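> What follows is a predicted structure for the sequence shown.
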Amino acid sequence: MQEILRSQIEKIVSLTDDEFEFVMSHFSTRFYKKHQYVVQAGDAAPNDHFVVKGLLRSFYIDDAGKTHILQFAMEDWWISDPDAYHNKLNATLNIDCLEDTQVYYISIDNREKLCVALNKMEYFFRKKTTAGYIALQKRILSLMSQNAEARYIQFIKLYPLLLQRLPKSLIASYLGISRETLSRLTML
C-alpha cells in the first residue's frame, strides 16, 4: 500500500528508498468503516489524509441544515479541512467515508518537520497545495458561471470513475442541483 503514496510523490519528486522510508516515518495509517467520520465540524482536524483505498467526501452543513459537498476523495487523492489543518483551528467541514477506507495521514507538525528535513517534500507539498487551490478556483468559477448541464458535463469529464461510485443524490449535491435535475441531465 505504501507504493500508492510513493507513486504519487514521485510524480513530482524522486526519492531514494532511504528517503521514502524517512517520509513514511512521518505518516500513520488508519482504517475507517463506511459512514464513519474522519473529521467532524467543531472538532480539531490536525491531519491531512491521503486515500489509499476507499472514498470520502468533505461537506458543510449550513444554518438551514442544507448539506454542501465541497470535495470527494478517492484513491490517490488528499483530503482535509485546510483552514483547520494549517491554522490549527477546529474544523468547519465534516469528512466522512462513503466506502470502507484506508488512509495515510500526517499531522501539520510532522509535515513541517518533514519539509525542514527533506526539501524535496516541501516542494512536493507546495505543488500539491497549489494544484488543490487551482482546482478549487475552477470549481467555484464553474458554480458561479455555468449552468447545470455544463457543470454535469464537466464532472463527467473530470471524474469518470466517481460517476460509477457515487449515488446520484451526492453528485447532484456536489453540482448544486436537485436530484430531479440531475436525472433529466442523465437522459440527454
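In hand now; what should we look at?
> going forward, measure contacts between C-alpha atoms and count neighbours the same way
Fine.
> which residue ranges form the strands in this structure?
Residue ranges of the strands in the chain, as given by DSSP state E, are 28-32, 37-39, 47-53, 55-61, 67-74, 78-79, 94-97, 101-107.
> take the one below as the second:
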Amino acid sequence: MIAKDILKAHLSQIITLTEAEFDYCFSHFKLLSFQKGQTLITAGDHVESEYFVVSGCLKSFYINEDMKMFILQFAMKNWWTADYAALYNETPATISVDCVLDAEVLSITNREREKLCKEIHAIEHFFRWRTNKGYVATQKRLLSMMNNNVRARYEELIKQYPDLHQLLPKTLIAAYLGVSRETLSRLYNDEK
C-alpha cells in the first residue's frame, strides 16, 4: 500500500472527503524516508512539522540531566508524533524523535495543517478528534504510571502492541515503562 492510500484509509475511519478534497489535502504532505537511528527532531530544535507514520517505528523521548532516557511514545503505522508543545507554542523542542526501525512518514507543517483546517471542515474535525484521542491516551498512560505496578504496565503495553517485544530492544521497552532493563527481563522471563 502506498503512503497516499494509507493516509486516505486512516482519514476515512473518521471523516468523509471527496477525491478532490483528499487529493488537495494530500498535496500538503511531504513523504520522507528515514533509516533506523536517524533523528527527526532533536531537543532544542525549532519544530515546524508533525509526522504521520506510514511504516516503521519512531520513538519520542526525553533525556534528563542525569542522561536517563524516558520514552513518551512509540509511534508505529497510522500514529502521529511530534513535540507538540514546541510545534503549537513555537518554543524549542524539549523532546526528541528518532527512528527505532526504518520508517516512512508523511510530514505536514503546522501552517499547512491550520490552512487545511480552515478550508475543509472535515479535516478540522479529524485533527480535533485526533488531538482529543491523544489527550485521552496520555491521561490513561499517566494514570497507569501513577497507579499500576510494573507488571500491570508491561501487560498493558503488550496488550496494546502484541509484537512490540519482538520488534524493539528491551532497553527501549524498559525506558517506556520507567524501569531498568533487568527488571523488564525478569518480567519477560516470568511470562515464559
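Perfect, I can see it now. In this text, all values refer to a predicted model and were calculated from it rather than measured experimentally.
> Give the other helices and strands that the helix ranked longest in the second structure contacts.
When secondary structure is assigned using DSSP state H, the longest helix within the second structure turns out to be helix 121-147. Packed against helix 121-147 of the second structure by the contact rule (3 or more CA pairs under 8 Å, 6 or more residues apart in numbering; DSSP states H and E) you find helix 110-119.
> quick check: angle from the helix it packs on to strand 96-109?
Helix 110-119 of the second structure and strand 96-109 meet at an angle of 40 degrees, taking axes from the mean of the first three to the mean of the last three CA atoms, to 10 degrees as the criterion.
> so helix 110-119 of the second structure aligns onto which residues of the first structure?
For helix 110-119 of the second structure, the aligned range in the first structure is residues 108-117, judged by TM-score structural alignment.
> ok so, going back, I'd like the strands of the first structure laid out as a markdown table, including mean neighbour count and distance to Val13 of the first structure.
Formatted as a markdown table, the entries for those read as follows, by neighbours: other CA atoms under 10 Å; distance: least, CA to CA, whole Å:
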| stretch | mean neighbour count | distance to Val13 of the first structure |
| --- | --- | --- |
| strand 28-32 | 14 | 21 |
| strand 37-39 | 20 | 28 |
| strand 47-53 | 23 | 17 |
| strand 55-61 | 21 | 26 |
| strand 67-74 | 19 | 22 |
| strand 78-79 | 21 | 17 |
| strand 94-97 | 24 | 29 |
| strand 101-107 | 22 | 18 |
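> need the contact list for Phe74 of the second structure.
57-60 (CA atoms under 8 Å, 6 or more residues apart in numbering).
> out of those residues, which ones does the first structure keep as well?
Contacts conserved in the first structure for these, using both residues aligned by TM-score structural alignment, their matches' CA atoms under 8 Å: 57-60.
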